[in-house]
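# sequence first, predicted coordinates after that:
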Amino acid sequence: MLIALIATGVTVQAQDLNNILDENTQAKTRFVTGAFKDIRVVNLQSTETVAPRDLVFRISHRFGTLNSGGVNLWGLDNASIRLALEYGLSEHLMIGVGRSSASKDYDFFAKAKILRQSKGKRSMPVSLLFMSSAVLNGQEDPPGLQRTIAQRMSFVHQLILGRKFSDRLSLLIAPTLIHRNLVETPNDLNNLWALGFGGRFKLNKRLALNAEYVVRNPPADELKRARFDNFQDSFSIGFDIETGGHVFSLHLTNSLSMIEKGFIAETTELWEKGGIHFGFNISRVFSL
């Protein structure tokens, strides 16, 4: 009888301890992490930022199109590259600078977390971020045109709303405004609105599938619409391969550019006609 009472008391104490631990866990705010493995889905910004005091050196490649044929090794003979440095100022803010070889663009951007998906005491169902960038075009002026610094500038403003639904699935939407100070023709849009969709699905422990699609908002004016139709919506798919603590990203996309001003507003290739660029990203993190 005495042994039974002692055992009962121990069981009750263990249950009380578990209840206390559960209450403490629920009282704490636990932020959801790892919705995406990189700060970009493929080209589109994700809900991730660079960790505080980490400096990332990123090399991004996009080769020529598959429909360029065997003489160009299906695009591998031609390559566009973007070099970038990205730095985490805090848990909520990162900055970056990059240079693209094809368009000679210099881009500068900042990305800030407004809301973070979390569970527990302060539950938040989604993450919300704001990204803003400025792009300076470094191409030589054509004969008869002398552009000022202001005329070479473009700007991008983007909200990123995302949620990690499970360990396997994360989704986001990204309303975007692109403003170009100077456009090529009077029928090009100085202001272009677009809506991006992105997602990640984890296939196994080391492999994940990423996909994104950006829908541009067409103008009502017929002449501007005709010019608008010369460009295409950006669609990209990619695979993240985790190897020894590093993530190697492989992509297929109809966009040559790797910055928002380019892949949203200036994509010309069509998937159905073989206008597909193979690409990959390599990055190195330096903890400061």
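Arrived safely, thanks for sending.

# when you work out contacts or count neighbours from here on, use the C-alpha atoms and nothing else.
Fine.

# can you give me the strands for the chain?
All strands of the chain, identified by DSSP state E, fall at 29-31, 54-65, 79-88, 93-100, 105-115, 118-120, 127-137, 153-164, 169-180, 191-202, 207-216, 234-243, 246-253, 277-287.

# structure B:
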Amino acid sequence: MKKLLLIIFFFSIHVNLCSQDLLAILDSETTVNEKEDIVTSTFKGTRIINGHSVENRKAKELEFIISHRFGRVNLGFDELFGLDQSNIRFAFEYGLSDDLTAGIGRSSFEKTYDSYLKYSLLKQKRGEKSFPFAVSLFGSVAVKTIKDYEPADKRSFAESLFYVGQVLIARKVNESISFQLTPTYVHRNTVKIDADPHDIFALGFGSRVKVSKRVSINGEYYYAFDESTSINARNSLAFGVDIETGGHVFQIILSNAITMIEKSFITETTGNFFGGDIHLGFNISRTF
């Protein structure tokens, strides 16, 4: 009986040691897998400033976003440096999956409704199977509902539509620095004059510099290769500060664009940033 107990005792020790060895092997494999993990948090939120980032909502996450832009600061004290004027957009974004986000929004500017889909095509990875960039596809449609026409020249629904397609190409260089290139195509069914292009190609540049655990500084610029002559359009330039507080991301923004959707700020910005045509604004989001 004693021999049997000794055999059982030594057998249990052997099994325990083997299990520890297996755990050590699993831990080492986990470490290797972690080195091949997908790079996350390239940007703080789904927007760099005005334009979209490669970030998506997680599956079944709902985000409510309020965006606000005041008038130009060079309007002076009589307009309280633009604070007497404002443009607002509110929107909902929902994660259909971890890689696909859908959104709808409404802007007070031109009483515009917009919707979009954003799909994460490729992800930046580290390790042996590394990939240097994250790539997302973005498409949106917007409809302008403001009645800024003569009754005899009423626009049809189709004439009020605008379409945007983008490829978002981003890289997180390290824990503090990220950047993004955004080739963009905008189609407008209706233009003010025949000299204005229906199709506009643009290239966006965006960056983020993290200065603390919850604060980052962002920059964004869109260069349009074709511009509307009827409004003396200019390229969109913006700078912002991201502040994360729990489930909120708060952005403080300075931009020469008063609008907040792609069809508008890329093709319809008229302000000269360095001439003082700067709009103070903010984005605030809450995730549920």
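In hand now; what should we look at? On a predicted model such as this, the values are computed, not experimentally measured, just so you know.

# before we move on, back to that, got the strands of structure 1 as a markdown table, with distance to Gln146 of structure 1 columns?
Output for the strands of structure 1, formatted as a markdown table (distance: least, CA to CA, whole Å):
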| stretch | distance to Gln146 of structure 1 |
| --- | --- |
| strand 29-31 | 51 |
| strand 54-65 | 30 |
| strand 79-88 | 26 |
| strand 93-100 | 22 |
| strand 105-115 | 17 |
| strand 118-120 | 51 |
| strand 127-137 | 13 |
| strand 153-164 | 14 |
| strand 169-180 | 17 |
| strand 191-202 | 22 |
| strand 207-216 | 30 |
| strand 234-243 | 31 |
| strand 246-253 | 33 |
| strand 277-287 | 33 |
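
# which of these sits closest to Ile3 of structure 1?
Minimum separation from Ile3 of structure 1 across these (CA to CA) falls at strand 118-120, 39.1 Å.

# quick one: contacts for the closest residue to Val191 of structure 2 other than its chain neighbours?
Excluding the flanking residues, the one nearest Val191 of structure 2 by CA to CA, 6 or more residues apart in numbering is His198, at 6.5 Å. With contact taken as CA atoms under 8 Å, 6 or more residues apart in numbering, His198 of structure 2 is in contact with His187, Arg188, Asn189, Thr190, Val191.

# with Asn43 of structure 1 instead?
With CA under 8 Å, 6+ apart, Asn43 of structure 1 has these contacts: Ser236, Met258, Ile259, Glu260, Phe263.

# look up how far Val247 of structure 1 lies from the last one.
Counting by CA to CA, to the nearest Å, the gap from Phe263 of structure 1 to Val247 of structure 1 is 23 Å.

# these two: which has the busier surroundings?
A count of neighbours by other CA atoms under 10 Å puts Phe263 above the other of Phe263 of structure 1 and Val247, at 22 against 19.

# next up, the contacts around the aligned partner of the more buried one in structure 2.
Under the alignment (TM-score structural alignment), Phe263 of structure 1 pairs with Phe265 of structure 2. Applying CA under 8 Å, 6+ apart, we find Phe265 of structure 2 in contact with Asn50, Ser236, Ala257, Ile258, Thr259.

# residue contacts, the last one?
So the one you mean is Thr259 of structure 2. Arg69, Asn87, Phe109, Phe265, Thr269.

# looking at these, which is nearest Ile217 of structure 2?
Taking these together and measuring to Ile217 of structure 2 by CA to CA, the closest member is Arg69, at 18.3 Å.

# name the nearest residue to the aligned partner of the closest one in structure 1, ignoring sequence neighbours.
Taking TM-score structural alignment, Arg69 of structure 2 has Arg62 as its aligned residue in structure 1. Leaving aside its chain neighbours, Arg62 of structure 1 sits nearest to Gly279 (4.3 Å; criterion: CA to CA, 6+ apart).

# and the one you found, how far from Ser118 of structure 1?
In terms of CA to CA, Gly279 of structure 1 sits 34 Å off from Ser118 of structure 1.

# who has more neighbours out of those two?
Neighbour count, other CA under 10 Å: between Gly279 of structure 1 and Ser118, Gly279 has more, with 22 against 18.

# contacting residues for the alignment partner in structure 2 of the more buried one?
Matched by TM-score structural alignment, Gly279 of structure 1 corresponds to Gly281 in structure 2. Gly281 of structure 2 makes contact with Ser67, His68, Arg69, Phe70, Ile252, Ile253, Leu254, Ser255, according to CA under 8 Å, 6+ apart.

# what does the fifth one align to in structure 1?
For Ile252 of structure 2, the aligned position in structure 1 is Leu250, judged by TM-score structural alignment.

# count the residues that sit near its match.
19.

# excluding chain neighbours, what is closest to it?
Leu250 of structure 1's closest residue in space is Phe280 (CA to CA, 6+ apart), at 4.4 Å.

# what residue of structure 2 matches up with Glu91 of structure 1?
Aligned partner of Glu91 of structure 1 by TM-score structural alignment: Asp98.

# over to Thr148 of structure 1?
By TM-score structural alignment, Thr148 of structure 1 lines up with Ser156.

# how much space separates Phe269 of structure 2 from Asp27 of structure 2?
That one is not Phe; residue 269 of structure 2 is Thr. From Thr269 of structure 2 across to Asp27 of structure 2, the span is 54 Å (CA to CA).

# ok so, going back, among the contacts of His198 of structure 2, who's most crowded?
Top of the contacts of His198 of structure 2 by neighbour count (other CA under 10 Å): Arg188, with 19 neighbours.

# okay, that one and Ala257 of structure 2: tell me how far apart.
Taking CA to CA, one finds Arg188 of structure 2 at 19 Å from Ala257 of structure 2.

# what of Phe179 of structure 2?
With CA to CA as the criterion, Phe179 of structure 2 and Ala257 of structure 2 are 21 Å apart.

# please identify which of these two sits among more neighbours.
A count of neighbours by other CA under 10 Å puts Ala257 above the other of Phe179 of structure 2 and Ala257, at 30 against 21.

# compared with structure 1, how much does stretch 22-31 of structure 2 deviate?
Stretch 22-31 of structure 2 differs from its equivalent in structure 1 by a mean of 5.9 Å after superposition (mean CA distance after the TM-score superposition for structure 1).

# now that stretch, how far from the chain's geometric center?
37 Å (CA atoms, centre = their mean, to the nearest Å).

# which parts of that stretch are buried?
Across stretch 22-31 of structure 2, burial judged by 16 or more other CA atoms under 10 Å covers no residue at all.

# residues contacting it, please?
Contacts of stretch 22-31 of structure 2 (CA under 8 Å, 6+ apart): none.

# and stretch 78-91 of structure 1, by the same measure?
49-64, 72, 94-102, 256, 258.
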